[in-house]
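[1] I would like to see how this sequence folds:
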Amino acid sequence: MTAALATWQTARFAIDLAQPRVMGIVNVTPDSFSDGGAHASTEAALRHCEQLLKEGADILDIGGESTRPGSPAVPLDAELARVLPVVREAVRLDVPLSVDTYKPEVMRAVLELGADIVNDVWALRQPGACEAVAAHPACGICLMHMHRDPQTMQSAPMQGDVVPEVLSFWVQQLAQLRALGIDPSRIALDPGIGFGKTVAQNFALLARQRELLGAGFPLLLGWSRKSSIGAVSGIENASGRVVPSVAAAVLAVERGAAIVRVHDVRETVSALAVWRAMKAEEPRGDSHASQDRQQQQNP
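    I've put the predicted structure just below:
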């Protein structure tokens, strides 16, 4: 495995991962499971970007296609029409800009506009996706584990022990990127909470997250408002899952996550401020997070 570096290299920014980073979600879809398409227009999306930055987001993640369970695929032209106007303006905000897409045509288009990161739920398994990011000299890449596809992933979720399956998947995908000469400093990994996994498997990934650090790359975790959060909290409405989502984000950071992808930036940033204050007073040698980051750098 490759040792994780203290920074995540992206197109315009080397993101310092010495402290956990908050990635704010900007959905520009009309059918988002979490916000009901509230930011589907370019103007609304840009206002939301600015609001998330005011609340403390370190990275913005723009997505033009819903990947909720059972969601239909969006045609290429429709995704481009949703995403490109937002990216064209958002790159002027001078913050790391991620685009959540699996289509190589979208990847190439947003990178040409100045986007910094490709966040791919398919982990570059679509034809041409690896080549699209390999052609860019420095864009950041997030490889997410997904079982099956968004249309079928929850109708037939994974079986058995999820942790070794995720690690094995990453090994295969990382080998392809290595063969293309992509620098490891550009890569982060996401275990794909909710993507073809049972509630128990999702929480197994959280409970055993330190095992995932053995892959040697920064971990990006996305628990925000997921159905597993609803299942254990009893909160049916996704927008009402703020408190348990923040709890999951803090637990993920405690177990070594470098980036948390969230809808509720202000609340997450505030909770992590409490976590950091506690860590600052913790006796040296007793910090699991410190051990986790050392393991990332020296697996």
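[2] when you work out contacts or count neighbours from here on, use the C-alpha atoms and nothing else.
    Will do.
[3] and stretch 129-142, how far apart are its ends?
    End-to-end span of stretch 129-142 (CA to CA, to the nearest Å): 12 Å.
[4] so which elements touch the helix or strand hosting Arg261?
    Using DSSP states H and E, the element containing Arg261 is strand 259-262. Under the contact criterion of 3 or more CA pairs under 8 Å, 6 or more residues apart in numbering; DSSP states H and E, strand 259-262 touches strand 21-27, strand 220-221, helix 242-254.
[5] any idea of the angle the first one forms with helix 242-254?
    What that stands for is strand 21-27. Between strand 21-27 and helix 242-254, the angle formed by their directions is 140 degrees, by axes from the mean of the first three to the mean of the last three CA atoms, to 10 degrees.
[6] packing partners of strand 21-27?
    Applying 3+ CA pairs under 8 Å, 6+ apart, one finds that strand 21-27 contacts helix 42-55, strand 59-63, strand 259-262, helix 265-280.
[7] list the buried residues in the longest helix belonging to the chain.
    Determined from DSSP state H, the single longest helix within the chain is helix 162-179. Buried positions in helix 162-179, judged by neighbour count with 16 or more other CA atoms under 10 Å: 162-163, 166-167, 169-170, 173-174, 177.
[8] now those as JSON lines including distance to Cys142?
    Below are those laid out as JSON lines (distance: CA to CA, whole Å):
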{"residue": "Val162", "distance to Cys142": "19"}
{"residue": "Val163", "distance to Cys142": "18"}
{"residue": "Val166", "distance to Cys142": "14"}
{"residue": "Leu167", "distance to Cys142": "15"}
{"residue": "Phe169", "distance to Cys142": "14"}
{"residue": "Trp170", "distance to Cys142": "11"}
{"residue": "Gln173", "distance to Cys142": "11"}
{"residue": "Leu174", "distance to Cys142": "11"}
{"residue": "Leu177", "distance to Cys142": "12"}
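[9] picking up where we left off before, columns distance to Ala14 on top of the helices and strands packed on strand 259-262, output as TSV?
    Shown next, in TSV, are those (distance: least, CA to CA, whole Å):
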stretch	distance to Ala14
strand 21-27	12
strand 220-221	16
helix 242-254	20
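[10] make a markdown table out of these and add distance to Ile229 and mean neighbour count.
    Formatted as a markdown table, those follow (distance: least, CA to CA, whole Å; neighbours: other CA atoms under 10 Å):
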| stretch | distance to Ile229 | mean neighbour count |
| --- | --- | --- |
| strand 21-27 | 17 | 27 |
| strand 220-221 | 14 | 26 |
| helix 242-254 | 7 | 21 |
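[11] this one next, for a side-by-side:
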Amino acid sequence: MRNQTTVAEFILIGFLYPCHLECLIAVGFLASYLLILSANIMIITIILLDRHLHSPMNFFLWNLSCLEILFTSSVLPKVIASFLTGDRSISYLACITQCYFYFLLGCSEFVLLAVMSYDRYVAICNPLCYTMIMNAQLCFQLVVGSWATGLLATIIPIILVITLPFCNANQIDHFFCDGLALVKLSCVDTSFVELLIFMMSSAILLGSLILIVVSYTYIVATIFRITSHSGRNKAFSTCSSHFIIITMGYGSCIFMYVRPSGSDISLNKLVALLNTVVTPLMSPFIFSMRNQQMKDSLRAAVKRSMNFSRKHMNV
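    This next block holds a predicted model:
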């Protein structure tokens, strides 16, 4: 039997690139991270300051932007620092913390996407009752419920991970502390923990996906009953951005977590990269560019900013 030792730190293997490319890749990650932060902060600021955007859908959207900022911030700063310094080590406590918040924020985001699909269902299928059903109290409860679901879904698996003993091996074959990659380093039988992670991932991903599919089934059926061509296009446009983000987010996470173990880890890392960088990067642009009110508010904000700058330059 291998010695069971107290592991003080782990080594994140990440992506193996030639040394001369690491700075270039670090710049790419840093630019992506800064763009994610600035785009989502812009959406949050515009929604909070413009009273015309104080609708249930935009309330959910700025909460989604907050989740995107926190989600990427749980992974990317360490990845960027590893590329810039060459230090791929991460302490035991930092690794467990990163693993917990990655899954907490990810689960909360998927539940929130299901909530947003319900909001679209009410808006399109019951437009006359929309403001009465999606009142401020219900919207707040749905957002809190999204966070609470993520918290409850991840607390038991992370407690079990903390209790696992780790042997001499401390190299995680990933670019962040992924739960499954971390569990595989333990020197005891981890089949129960892996099964629990699989069940929790399946419950969150497939459960919320079922709610989304049901909502969009009713939405599509209602849209096809709209006789006006312009009305049908408007209804489709209000849902298309949400549907694109759902496809990217669910596709990548189902590929990583809701399938049998023993899959290609290199492919898992590429899919995780899509989930942690590409989707959060595209999300604010997809939502803002397909939201006419958002575009109008953004133009107005830019115009006010230019007028303000012009006025001060003249002074």
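[12] TM-score them against each other, please.
    Remark: TM-score between the superposed chains equals 0.24 [TM-score structural alignment, normalised by the length of structure 1]; 132 aligned residues with a CA RMSD of 6.8 Å.
[13] CSV for the helices and strands packed on strand 21-27 of structure 1, including mean neighbour count and distance to Asp77 of structure 1?
    Output for those, formatted as CSV (neighbours: other CA atoms under 10 Å; distance: least, CA to CA, whole Å):
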stretch, mean neighbour count, distance to Asp77 of structure 1
helix 42-55, 18, 16
strand 59-63, 25, 14
strand 259-262, 25, 26
helix 265-280, 16, 30
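[14] can you add distance to Ala252 of structure 1 and give the ones you listed back as a markdown table?
    Shown next, in a markdown table, are these (distance: least, CA to CA, whole Å):
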| stretch | distance to Ala252 of structure 1 |
| --- | --- |
| helix 42-55 | 20 |
| strand 59-63 | 17 |
| strand 259-262 | 8 |
| helix 265-280 | 11 |
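[15] among these, which comes closest to Arg82 of structure 1?
    The closest of these to Arg82 of structure 1 is helix 42-55. By CA to CA, the value is 7.5 Å.
[16] can you tell me what sits against the closest one?
    When contacts are defined by CA atoms under 8 Å, 6 or more residues apart in numbering, helix 42-55 of structure 1 is touched by residues 24, 26-28, 38-39, 60, 82, 85-86, 89-90, 265-266, 269.
[17] could you single out the nearest of the buried residues of helix 162-179 of structure 1 to Ile229 of structure 1?
    Of these, the one sitting nearest to Ile229 of structure 1 (CA to CA) turns out to be Val162, at 18.0 Å.
[18] and the strands in the stretch 1-150 of structure 1?
    Here the stretch 1-150 of structure 1 has its strands, by DSSP state E, counting those that start in this stretch, at 7-9, 14-16, 21-27, 59-63, 97-100, 117-120, 140-144.
[19] one more: structure 2?
    Here structure 2 has its strands, by DSSP state E, at 4-5, 9-12, 89-91, 166-167, 171-172.
[20] tabulate the ones you listed (CSV), appending mean neighbour count and distance to Ala81 of structure 2.
    CSV is the format used below for those (neighbours: other CA under 10 Å; distance: least, CA to CA, whole Å):
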stretch, mean neighbour count, distance to Ala81 of structure 2
strand 4-5, 13, 27
strand 9-12, 19, 12
strand 89-91, 16, 10
strand 166-167, 19, 25
strand 171-172, 19, 17
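[21] tabulate those strands (CSV), appending distance to Asn233 of structure 2.
    Output for those, formatted as CSV (distance: least, CA to CA, whole Å):
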stretch, distance to Asn233 of structure 2
strand 4-5, 62
strand 9-12, 47
strand 89-91, 50
strand 166-167, 56
strand 171-172, 48
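[22] OK, contacts around the spatially closest residue to Trp275 of structure 1 that is not a sequence neighbour?
    Nearest non-adjacent residue to Trp275 of structure 1, counting by CA to CA, 6 or more residues apart in numbering: Val250, 7.5 Å away. Residues near Val250 of structure 1 by CA under 8 Å, 6+ apart: 268, 271-272, 275.
[23] from Val110 of structure 1, how far out is Val250 of structure 1?
    As defined by CA to CA, Val250 of structure 1 lies at a distance of 31 Å from Val110 of structure 1.
[24] hmm, back to that, need the max-distance pair from the contacts of Val250 of structure 1.
    Using CA to CA, the pair of the contacts of Val250 of structure 1 lying farthest apart is Thr268 and Trp275, separated by 10.5 Å.
[25] now distance to Ala207 of structure 1 too, for the strands of the stretch 1-150 of structure 1, in a markdown table please.
    Output for the strands of the stretch 1-150 of structure 1, formatted as a markdown table (distance: least, CA to CA, whole Å):
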| stretch | distance to Ala207 of structure 1 |
| --- | --- |
| strand 7-9 | 25 |
| strand 14-16 | 25 |
| strand 21-27 | 20 |
| strand 59-63 | 26 |
| strand 97-100 | 26 |
| strand 117-120 | 24 |
| strand 140-144 | 18 |
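[26] for those, which one sits closest to Ser227 of structure 1?
    strand 21-27 (16.7 Å).
[27] tell me what angle that closest one forms with helix 42-55.
    Orientation check (the same axes, to 10 degrees): strand 21-27 of structure 1 against helix 42-55 gives 160 degrees.
[28] quick one: strand 21-27 of structure 1 to helix 265-280, angle?
    170 degrees.
[29] out of the helices and strands packed on strand 21-27 of structure 1, which gets nearest to Leu221 of structure 1?
    Of all those, strand 259-262 sits nearest to Leu221 of structure 1, with 4.9 Å by CA to CA.
[30] quick one: the residue nearest to Ile162 of structure 2 when sequence neighbours are not counted from Leu34 of structure 2, how far?
    Of all residues not flanking Ile162 of structure 2 in the chain, Ile96 sits nearest, at 7.5 Å (CA to CA, 6+ apart). If you measure Ile96 of structure 2 against Leu34 of structure 2 using CA to CA, the figure is 25 Å.
[31] between the two, who's got more neighbours?
    Neighbour count, other CA atoms under 10 Å: between Ile96 of structure 2 and Leu34, Ile96 has more, with 20 against 12.
[32] Ile223 of structure 2: neighbour count?
    20.
[33] Ser117 of structure 2 now?
    Number of residues near Ser117 of structure 2 (other CA under 10 Å) recorded here: 26.
[34] quick one: it and Leu273 of structure 2, what's the gap?
    25 Å.
[35] please apply the same query to Ser215 of structure 2.
    Ser215 of structure 2 is 29 Å from Leu273 of structure 2, by CA to CA.
[36] more crowded one of the two?
    Ser215 (21 against 14).
[37] any idea how far the closest residue to the more buried one other than its chain neighbours lies from Ile219 of structure 2?
    In this structure, Ser215 of structure 2 finds its nearest non-sequential neighbour in Tyr121, 5.6 Å apart by CA to CA, 6+ apart. To Ile219 of structure 2, Tyr121 of structure 2 is 6 Å away according to CA to CA.
[38] all good on my end, thank you.
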